[in-house]
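Trainee: Sequence plus predicted model, see below.
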Amino acid sequence: MKDRVALMLAALWWGSLTTIGFLVVPMLFARLGNPSVAGNFAAQLFEAQSWIALLCGLVLLIHFRAKADDGMTPPVLTALFLVLAAMLLALLQQYAVAPRIVARENLKLWHSVGSGMYLVQWLCTSVLLWRMSGGQRPR
């Protein structure tokens, strides 16, 4: 039962990253016509996404830490690393990068950094979800 809940949380995290970052935000900029308005909405969506990431990550850390108590197998260590890396990226995006983007401080640089961090967070959750749902399950 606990493994299924953890799998659903990993899927929620990955799905929210995918939906917001690759569907909703690009549609905002394409449809609203005003980049400032779209940017403000996007900032709010990314803030909500950060809270989803932190909540899902925290519960997954607890889940994998409990599994680690039974033995630190390589799949469990990998899962812990992926969760921690993705959570750190979410925190850095929200509290280090996003304020600079909102302040329009060197916008091109900080937007590129934030996009790269978002992509790496998405990759971490993709690998985590793939491993949890497939052949290399953390035991």
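Mentor: Structure's in. What do you need? Numbers count the residues shown, from 1 in each chain.
Trainee: From now on I want contacts and neighbour counts done on CA atoms only, so please keep to that.
Mentor: OK.
Trainee: Which element, helix or strand, includes Ser115?
Mentor: Following DSSP states H and E, one finds Ser115 within helix 107-133.
Trainee: what about versus this one:
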Amino acid sequence: MKLFRIVHPLNGVQRLLLTVWVGAMWAIGYVAAPVLFAAIESRMQAGAIAGTLFSIVSWIGLLCGGLILLVQWRARHRGLSRVALSCIIAMLIITGVGQFGLQPMMADIKAQFPAGVEMSGELRSRFGALHGISSTLFLIASMLGALAVWRSAPTDL
């Protein structure tokens, strides 16, 4: 039985980057956002703050995911299982779709209403549909992140 094993330092870097990304997703998506909506009376104000936090998490994800792929390339595809790497690639795609596809469409709809005025009619329905898609994609990405963290753990503990 080995008490210590030699691990390439880049393996730890990859796991740390993944943990930062997934931890940010879970902290904002499942702790901060619900607290905002519970604590702030104005749903529009809570939504605006939550939207900013989700955008920050997206940028963290794009940065961490990109760095993970760079480390994978540099380490000649060692350090992460295929499952973990597949999850990370899927998470990057989902994050990109959300940040560069869905979020700009949602921002365009919000921009059509003056501050403090609630949305109504077709635009409210369209915003709700986009928000639902965005929320579902976030849920999928956060579950993929949990699986990636799980599958990136050292196997000989």
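Mentor: Arrived safely. Everything numeric in this text was worked out from a predicted model, so none of it was measured.
Trainee: After superposition, what's the TM-score here?
Mentor: The TM-score (TM-score structural alignment, normalised by the length of the first structure) is 0.85; 133 aligned residues with a Cα RMSD of 2.1 Å.
Trainee: Pull up the aligned stretch in the second structure for the helix holding Ser115 of the first structure.
Mentor: Aligned by TM-score structural alignment, helix 107-133 of the first structure corresponds to residues 127-153 of the second structure.
Trainee: that older thread, the helix holding Ser115 of the first structure vs the second structure, average offset?
Mentor: In the superposition with the second structure, the average deviation recorded for helix 107-133 of the first structure is 1.0 Å (mean Cα distance after the TM-score superposition for the first structure).
Trainee: Packing partners of that helix?
Mentor: Judged by 3 or more Cα pairs under 8 Å, 6 or more residues apart in numbering; DSSP states H and E, the packing partners of helix 107-133 of the first structure are helix 2-19, helix 74-92, helix 98-102.
Trainee: Quick one: work out the angle between the second one and helix 107-133.
Mentor: When you say that, I think you mean helix 74-92 of the first structure. 150 degrees (axes from the mean of the first three to the mean of the last three Cα atoms, to 10 degrees).
Trainee: which other residues reach helix 74-92 of the first structure?
Mentor: With Cα atoms under 8 Å, 6 or more residues apart in numbering as the contact definition, helix 74-92 of the first structure has outside contacts at 50, 53-54, 57, 60-61, 64-65, 67-68, 117-118, 120-122, 124-125, 127-128, 136-139.
Trainee: what's the helix or strand for the equivalent of Leu61 of the first structure over in the second structure?
Mentor: Aligned by TM-score structural alignment, Leu61 of the first structure pairs with Leu69 of the second structure. Assigned by DSSP H and E, Leu69 of the second structure belongs to helix 43-74.
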